[in-house]
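Novice: Give me coordinates for this.
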Amino acid sequence: MGIGQKVRSLHCGFQQGLGFEVIAEENVILLKNVPFELEDIVTKWIAVLPTELMSGPDPLVKLYPTEGLALTESGWSAFVSWMTETLNSAQHEPNFPLKARQSAKNSVE
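Specialist: I've put the predicted structure just below:
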């Protein structure tokens, strides 16, 4: 893991808080600043959003010509809600205990 990834990681850099910044008078988090471990997940989540959630008065995602793709505060909130729902649902799967044990074991090996 490179230093840039480490600073953005949930493990090492999250103590600093999320990398929200004000762009065009709006508080957003650029995709390149989301926690490193979530970057691919956020990207895939954005890719399946319906177009009506990408425009209008309160879009979840915005594209800034010089800065790149960003989640608005509403977008980050929607992503965290989806992630929480997904994790909660996973706990009800029949193989959850086995997967949880194996994942914990793999993380310390």
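Novice: hey, let's count contacts and neighbours off CA atoms from now on
Specialist: OK.
Novice: For Val80, grab the count of nearby residues.
Specialist: Per other CA atoms under 10 Å, the neighbour tally for Val80 reads 13.
Novice: Here is the second sequence; please produce its structure so I can put it next to the first one:
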Amino acid sequence: MTFFANIDWSDIGQACLDTLIMLGGSLILTIALGLPLGVLLFLTGQGRLAQNRVANAVLGIVVNILRSVPFIILLIVMIPLTVMLVGTSLGVAGAIPPLVVGPRPSTRGSSRDR
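Specialist: As a prediction, this is how the structure comes out:
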């Protein structure tokens, strides 16, 4: 067990606790902010209970900006790997590796949204 000889298990425990606190905090904030935003976006859509084109457009812009933040972070984090793979982190070639790594399902354009 010399492989684990230099590990300070109290630091591992603290790191696990810190991770759980970060996850819990982000979960609470995501629910507190995201759920009302999503419900408002849905309710202000065309043919819905509180139809309002202006409010729906503004909420749609906010949601689309917030949805792009994780991808922008991924672009930045992947710069070294992207440069190693394609020789640049700029332009179309620089966007390809993060686009391969970070796809996610999207409900945009589904028949239910129309």
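Novice: Need the TM-score between these chains.
Specialist: Aligned and superposed, the two chains score 0.29 in TM-score terms (TM-score structural alignment, normalised by the length of the first structure); 51 aligned residues with a CA RMSD of 4.0 Å.
Novice: Which strand or helix spans Leu35 of the second structure?
Specialist: helix 9-43 (DSSP states H and E).
Novice: Am I right that Lys62 of the first structure sits in a strand?
Specialist: Yes: under DSSP: H, G, I helix; E, B strand; the rest coil, Lys62 of the first structure sits within a strand.
Novice: OK, contacts around it?
Specialist: Met54, Leu69, Ala70, Leu71, Thr72 (CA atoms under 8 Å, 6 or more residues apart in numbering).
Novice: In TSV, list those residues along with distance to Phe79 of the first structure, secondary structure and neighbour count.
Specialist: Putting the contacts of Lys62 of the first structure into TSV (distance: CA to CA, whole Å; DSSP: H, G, I helix; E, B strand; the rest coil; neighbours: other CA atoms under 10 Å) gives the following:
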residue	distance to Phe79 of the first structure	secondary structure	neighbour count
Met54	13	coil	17
Leu69	15	strand	18
Ala70	12	strand	24
Leu71	9	strand	25
Thr72	10	strand	20
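Novice: and which of those is nearest to Leu87 of the first structure?
Specialist: Set against Leu87 of the first structure, the nearest of those by CA to CA is Leu71 (20.8 Å).
Novice: Hmm, the closest one is touching Val22, no?
Specialist: No: using CA atoms under 8 Å, Leu71 of the first structure is not in contact with Val22; the gap is 11.6 Å.
Novice: buried ones in the lengthiest helix in the first structure?
Specialist: Ranked by residue count, the top helix of the first structure under DSSP state H comes out as helix 73-90. Neighbour-count burial for helix 73-90 of the first structure flags Glu73, Gly75, Trp76, Phe79 (criterion: 16 or more other CA atoms under 10 Å).
Novice: ok, now how distant is the first one from Val80 of the first structure?
Specialist: What it means is Glu73 of the first structure. Distance, Glu73 of the first structure to Val80 of the first structure, using CA to CA, to the nearest Å: 11 Å.
Novice: Now stretch 60-75 of the second structure: buried residues?
Specialist: Gly60, Phe71, Leu75.
Novice: tell me what the host helix or strand of the second one is packed against?
Specialist: Secondary structure here is read from DSSP H and E; on that basis Phe71 of the second structure sits in helix 53-77. Taking 3 or more CA pairs under 8 Å, 6 or more residues apart in numbering; DSSP states H and E as contact, the helices and strands that helix 53-77 of the second structure lies on are helix 9-43, helix 91-101.
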